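The amino acid sequence is not available; the structure is as follows:
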């Protein structure tokens, strides 16, 4: 789960795709016998009243509602908050199974907006899947329209702060201002949203999810969690093990490793080895570029050699391009933004342009142009169109919500010198990208201790149904090793590997993986052990998504 400050198994049996297609018409398998299921239930959620949902049309075939839930489950009678929900009703009501709850990850992005955008992506939710389930997503607490964490008095102040936020430091000399900004952000959040921060951990969101399950009338939960959403799914599975009908965890984590409960001696992404994930995905991107030939702007010559030439240049001095300064930090951050392969062609264009400019000197007028560009961006803040004409609408709180949730869920080192030392050693271990895994969630080093409340386990409660874990061979945000570790932590989880690069099947197109996920969610049929799935094609050759 990269920070917003950045942004060989056996071959698959060819008959598997045919078999699962034939199985689609089968009825859902019965749930596992209750005697095999852990009887534990989180009592705080059960003590809270079931929300009453009143769905109303909200365009394009969607319905929207709000759900009232306790802010503090230990005191449900005190303050309540409203969660914003959205639903795409099942395409075939006569064959509807129930509700498929979806969390698209982050944390911090609006689930309502993402379902609007992505509900009809065929490689993620095929028509056959949408026919059988209502798709429901929601803004989790702290996010967007659900008790949002606002760390600034208004949107203009927020945007000015984030616009001036120092980039991830590529060298030790750049660390001090980055540390100072991270500390300042944590302090602003405590000052302006301190009442919310102790109540936005994923433990409370898992309780919210059980209330939403009750509210839609489902006896058990059917769930698709992506990226951070896999962590939410793992917590739900262990807090309400007998209530799991089916759970697909896509782009998954080392769940215990995410918490830091075994000792917060490393930052979050270092524990997940995100740097290795980024490095492996970058290498895969360059291979795909070479294979695509002229369809990839960076393919001519040797892309690996060209990349090293760019790095040699920006280690000496930055490259100026259209009012933007590409120093070492900026180039590494740009190259590390690999989650969505649909954006790889644009990255290849950028790399080729930087390669073409590698011998151009950096001039004083370039620095002046950069300064004017920054001033111009700052001047535009607050003049754009906001919600309902409000030019200062506080619509996007992604950075604040990301930190509020991730910092609540994870213990991390609180000594800046630990980060400085790890940045050096990690960059030696994983050239270029080691620092990204160390400094990506730096704000958590300064987060108020009263709001740091990670789930302490257990992780292996026996669920009423097995869990399907899906992960790519090269994933820059949730590396395969972490997904395998997380699957092993759960009592009954099965891993399906996508032989591709990018973050989760939300971005990595694999009809095979969608079919396997669909068959599991509909008919409770898991893929064969050690099954893998191919991707639908080279990202440089696929048509852009509609």
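Perfect, I can see it now. What you see is a predicted model, and the numbers here were worked out from it, not measured in a lab.

okay, CA-based contacts and neighbour counts for the rest of this
Noted.

so what does the one helix or strand residue 377 maps to touch, helix or strand wise?
For residue 377, the enclosing helix or strand under DSSP states H and E is helix 364-380. If you count contacts as 3 or more Cα pairs under 8 Å, 6 or more residues apart in numbering; DSSP states H and E, helix 364-380 packs onto strand 324-326.

let's bring in a second one:
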């Protein structure tokens, strides 16, 4: 789901989606034969990528034309996909192409090759590292929904823990209004901004690069992309690394309903003990119980009187969203602890701090991110469309796992009102694939461990590296054990003999 780095990471990266069973689009192949589409017209197969220096100067970029609908490539206007690459540092030792993608869905993948190359000089020497902005995102053809003011209202205007009849009705109405905006403003794109359509773009990219196979590294939502790509185009992949996994063998709906539990677990088992341990610095409570009570007192105060900081009105939802964002990686705990202190005594902060906090809290989710996120997660497969059942289920999630459970009704109401999906159901089994290296931490709040284990069990031949701790994103997280496994596999094809473990990264 992400989960989104990170444009307004709070709700963005934490979010993923919820799905159910799917119907095939007219003319599409049966799910038993994924990727079976009509022949690619020559105007797409024979195009030449117009490589040029990217705006940041670190990579080469190009624009690729793709069908709007891969199942009907001659119907409708073409879409533009922006792609990037960093050539292997040593062409004589180049072993192939390593494709990488972004999380979210909704994050930009265009700059990813530069980051990966900077982190791992060994991979940069051996691979042309390539990336792309997925259809609907960034410099590619973008999907449009509501403007920023409406998205802000959707996620921040009222306390999402409020379960009164009026509050619930308002949440559902705002969600439906967002969907109406998507229908009106998207220009007919909604049915075609899906994971299945995107992996066909990826394979055309491979063809235009002139290679028979690519290796792949993808974190968070990009595990979903990678698993679908390998399943639909098994002859196109060589080595695959999936980092911080969505359960791509199941559906988004069942995956996301597990997220409130995992965010609450990370908060209670990792952050609150850390906060109590550092009470001498942050003064938030000497025990986890005291620290939690202090958090709830601060939240209740924001419920009674939202805080105006330089024109940004901070509500309890802002606090929950900032907290879930900080739970992604341990190195963000200190910033969250300082933020809690600021919200307790904003009058004591210097002007530059107040301005920084106001900017941080201004938009819980960027409008462009929200447009792509919901288009993909609502459109990949249909949702349960019974709002009444979501009202009941989200009430239980709010009671049991209040930190992230309160947002469930907002996400569910959007996807329950979404146009019915026609995306094909892709069954990921691992059949016919090379072994896949999977990475996941035990207390990852967004791509939680239980889902990763289900995906691992359903992906024949995969190896799972379990990382102690709870950070989201294992490779490129300065964990020597994880890095050694990933580089050994991508460089030499060496996999652990079976599932294995790594300690948490050292701070």
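That came through fine. Keep in mind that what you see is a predicted model, and the values were worked out from it rather than measured.

List of residues touching the helix holding residue 377 of structure 1?
160, 163, 320, 323-325 (Cα atoms under 8 Å, 6 or more residues apart in numbering).

Could you work out the most separated pair of the residues you listed?
160 and 320 (23.3 Å; Cα to Cα).

Comparing those two, which residue is more hemmed in?
residue 320 (22 against 16; other Cα atoms under 10 Å).

host element of that one?
Short version, using DSSP H and E: residue 320 of structure 1 is in strand 319-321.

tell me, how many neighbours does the equivalent of residue 154 of structure 2 over in structure 1 end up with?
Counting by TM-score structural alignment, residue 154 of structure 2 corresponds to residue 165 in structure 1. When neighbours are defined as other Cα under 10 Å, residue 165 of structure 1 has 16 of them.

Isn't residue 165 of structure 1 up against residue 183?
No. The pair residue 165 of structure 1 / residue 183 is not scored as a contact, 11.5 Å apart, by Cα atoms under 8 Å.

So which residues of the stretch 251-400 of structure 2 form helices?
Counting by DSSP state H, counting those that start in this stretch, the stretch 251-400 of structure 2 has helices at residues 252-256, 259-266, 272-277, 279-282, 288-304, 316-326, 333-344, 351-361, 367-379, 387-400.

Where is the longest helix in structure 2?
Counting by DSSP state H, the longest helix found in structure 2 is helix 165-185.

quick one: it to helix 367-379, angle?
Helix 165-185 of structure 2 runs at 90 degrees relative to helix 367-379, counting by axes from the mean of the first three to the mean of the last three Cα atoms, to 10 degrees.

follow-up on the earlier one: how far does the strand holding residue 320 of structure 1 sit from the chain's center?
A distance of 31 Å separates the centroid of the chain from that of strand 319-321 of structure 1, by Cα atoms, centre = their mean, to the nearest Å.

can you tell me the mean distance of that strand from structure 2 after alignment?
Superposing on structure 2 and averaging over aligned pairs (mean Cα distance after the TM-score superposition for structure 1), strand 319-321 of structure 1 comes out at 5.2 Å.

tell me what that strand is packed against?
Using 3+ Cα pairs under 8 Å, 6+ apart, strand 319-321 of structure 1 sits against strand 324-326.

So which residues make contact with the strand it packs on?
Here strand 324-326 of structure 1 makes contact (Cα under 8 Å, 6+ apart) with 314, 318-320, 367, 370, 373.

could you redo the last one with a cut-off of 7 Å?
For strand 324-326 of structure 1, the surrounding residues in contact (Cα atoms under 7 Å, 6 or more residues apart in numbering) are 318-320, 370.

Can you add distance to residue 414 of structure 1 and give these back as a markdown table?
Shown next, in a markdown table, are the contacts of strand 324-326 of structure 1 (distance: Cα to Cα, whole Å):
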| residue | distance to residue 414 of structure 1 |
| --- | --- |
| 318 | 32 |
| 319 | 35 |
| 320 | 36 |
| 370 | 34 |
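
Okay, strands next: where are they in the stretch 401-546 of structure 1?
For the stretch 401-546 of structure 1, the strands defined by DSSP state E, counting those that start in this stretch cover 467-474, 493-501, 532-534.

and residue 496 of structure 2, what pairs with it in structure 1?
Using TM-score structural alignment, residue 496 of structure 2 pairs with residue 527 in structure 1.

That match against residue 516, yeah?
Yes. With contact defined as Cα atoms under 7 Å, residue 527 of structure 1 reaches residue 516; the gap is 6.3 Å.

quick one: residue 490 of structure 1 from residue 484 of structure 1, how far?
Residue 490 of structure 1 sits 10 Å away from residue 484 of structure 1, going by Cα to Cα, to the nearest Å.

Skipping its backbone neighbours, what lies nearest the aligned partner of residue 382 of structure 2 in structure 1 in space?
Per TM-score structural alignment, the equivalent position to residue 382 of structure 2 in structure 1 is residue 411. Here the nearest residue to residue 411 of structure 1 in space, its sequence neighbours aside, is residue 260; by Cα to Cα, 6 or more residues apart in numbering that works out to 4.8 Å.

my guess is the one you found contacts residue 412, does it?
Yes. Taking contacts as Cα under 7 Å, residue 260 of structure 1 lies within contact range of residue 412: 6.5 Å.
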